[in-house]
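S.K.: Fold the following, please.
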Amino acid sequence: MPIALAAAFAAMVAAVGGTMTDLGPWYQSLEQPSFKPPDWAFGPIWTVVLALAVLSAAMAWRAAPNRGVRDAILMLFLLNGVLNILWSVLFFAFRRPDWALFEVLFLWASIATLIIVLWRFARMAALLLVPYVLWVSVAAALNLAVVRLNPSFG
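M.R.: Purely as a prediction, here's the structure:
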């Protein structure tokens, strides 16, 4: 997977996810946990996380021992991108943080799976995904807190 293709896919994930993210009146009306970072921090954090994922994908692609492994890597990153976008759709477009909370488990698992798979032949590529799984863990905790603090969900 050339780095340009990985970067284009990550940019598409970021753009679609960003388009789905509406911080308007509905979001502002939600009770938020005290540990939530400021809204302005999310863009830079996601930019770093996705840039590291691009590097990870390119490194893993190059290190893959054969075409079957490269195809599996591609499918895992594609699935992860779809799950990343789906979380934004569920939380912001559908306004269902409770559904997004369920879905974030699959997003987290997709990153963990990538780390485990890549660790076998591209350890640096796997390590580059650690900030991603950590950030999604924070996002999941924020998501859980929003569901608990806003009794209209769940």
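
S.K.: going forward, measure contacts and count neighbours with C-alpha atoms only.
M.R.: Fine.

S.K.: Let me know the next secondary structure element after the helix or strand hosting Phe77.
M.R.: Element membership for Phe77 (DSSP states H and E) is helix 67-88. Using DSSP H and E, the helix or strand that follows helix 67-88 in sequence is helix 97-119.

S.K.: packing partners for that next one?
M.R.: Packing partners of helix 97-119 (3 or more Cα pairs under 8 Å, 6 or more residues apart in numbering; DSSP states H and E): helix 67-88, helix 123-127, helix 130-149.

S.K.: Before we compare anything, build this one as well:
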Amino acid sequence: MASRGLLELLGSGPAATAAGIAASIGVVFGVQRLVPTMDPTWYKSLKKPSWTPPNYVFPLVWIPLKTMQSVALWMVCSKAKSVSSLALPLAAFGVHMFLGNWWNVVFFGRRQLEGSLPWMYAFWASIAASAASFYPISPVAAYLMLPTQVWVTIATKLNWDIVQINKGKA
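M.R.: As a prediction, the model looks like this:
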């Protein structure tokens, strides 16, 4: 049984594919809902670099990124040769989900600008770890993580610049 793909164990066909992608989307978007809604007026009051994207850009970017992450997660789960081969990819992905949400809590919820930087760096590294752990199972899934890596690189630079511009603010 270890050589059979998980998709074989769970069933195959269009219905199983749709259910698997829906479950992955539920996980990726659902975990984000665990983070409390933050007060947007505080962020608006911060000084930001001139290159800061307008606020409406963030959801426009994150929705497709989270959708690609969902498909990547489904691909890895459906192509894995065994449940045990999923341990590292799922752990890396779980850490990446946790760190992305925790950064939001630290930056927006606790308003700890400087304190958010180590979490952002760890978040960035966890996305790279997710992609690297996905690659042996599904190179396409790993490549689907790369746009998130690019966006979080931009977000890390923005986080750094906001910290520098607002030194001494809570």
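
S.K.: returning to that earlier point: now tabulate the helices and strands packed on helix 97-119 of the first structure in JSON lines and tack on distance to Leu107 of the first structure and mean neighbour count.
M.R.: Shown next, in JSON lines, are these (distance: least, Cα to Cα, whole Å; neighbours: other Cα atoms under 10 Å):
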{"stretch": "helix 67-88", "distance to Leu107 of the first structure": "5", "mean neighbour count": "18"}
{"stretch": "helix 123-127", "distance to Leu107 of the first structure": "16", "mean neighbour count": "19"}
{"stretch": "helix 130-149", "distance to Leu107 of the first structure": "8", "mean neighbour count": "18"}
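
S.K.: Leu46 of the second structure against Lys167, yeah?
M.R.: No: look at Leu46 of the second structure against Lys167 with Cα atoms under 8 Å: they stay out of range, at 10.7 Å.

S.K.: ok, back up a step: can I get the helices and strands packed on helix 97-119 of the first structure in CSV with distance to Asp39 of the first structure?
M.R.: Output for those, formatted as CSV (distance: least, Cα to Cα, whole Å):
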stretch, distance to Asp39 of the first structure
helix 67-88, 15
helix 123-127, 27
helix 130-149, 12
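
S.K.: returning to that earlier point: quick one: the helix holding Phe77 of the first structure aligns where in the second structure?
M.R.: Aligned using TM-score structural alignment, helix 67-88 of the first structure spans residues 83-104 in the second structure.

S.K.: Nearest residue to the middle of the second structure?
M.R.: For the second structure, the residue nearest the mean C-alpha position is Met97 (5.1 Å; Cα atoms, centre = their mean).

S.K.: Could you check how far that one is from Ala129 of the second structure?
M.R.: Going from Met97 of the second structure to Ala129 of the second structure by Cα to Cα, to the nearest Å gives 12 Å.

S.K.: Could you look up the SS state of Ala11 of the first structure?
M.R.: Here Ala11 of the first structure is helix, with the state taken from DSSP: H, G, I helix; E, B strand; the rest coil.

S.K.: The second structure: which residue goes with that one?
M.R.: Using TM-score structural alignment, Ala11 of the first structure sits opposite Phe29 in the second structure.

S.K.: and that match, what is it in contact with?
M.R.: Phe29 of the second structure is in contact with Lys66, counting by Cα atoms under 8 Å, 6 or more residues apart in numbering.

S.K.: Same check on the one 3 residues further on?
M.R.: For Gln32 of the second structure, the contact set (Cα under 8 Å, 6+ apart) comprises Asn101.

S.K.: Identify the residue of the first structure aligned to Asn55 of the second structure.
M.R.: Using TM-score structural alignment, the equivalent of Asn55 of the second structure in the first structure is Asp39.

S.K.: next one: Ala155 of the second structure
M.R.: Checking TM-score structural alignment: Ala155 of the second structure goes with Ala139.

S.K.: gap between Gly18 of the first structure and Leu127 of the first structure?
M.R.: Here the criterion is Cα to Cα. By it, Gly18 of the first structure lies 25 Å from Leu127 of the first structure.

S.K.: What residues of the longest helix seen in the first structure count as buried?
M.R.: In terms of residue count, the longest helix belonging to the first structure (DSSP state H) is helix 39-63. By neighbour count on 16 or more other Cα atoms under 10 Å, the buried set for helix 39-63 of the first structure is 49-61, 63.

S.K.: Show me the contact partners of that helix.
M.R.: 1-3, 6-7, 10, 14, 70, 73, 77, 118, 121-122, 124-126, 128-129, 131-132, 135.

S.K.: One more pass at 7 Å, please.
M.R.: Helix 39-63 of the first structure has contacts (Cα atoms under 7 Å, 6 or more residues apart in numbering) with 1-3, 6-7, 10, 70, 118, 121-122, 125-126, 128-129, 131-132.
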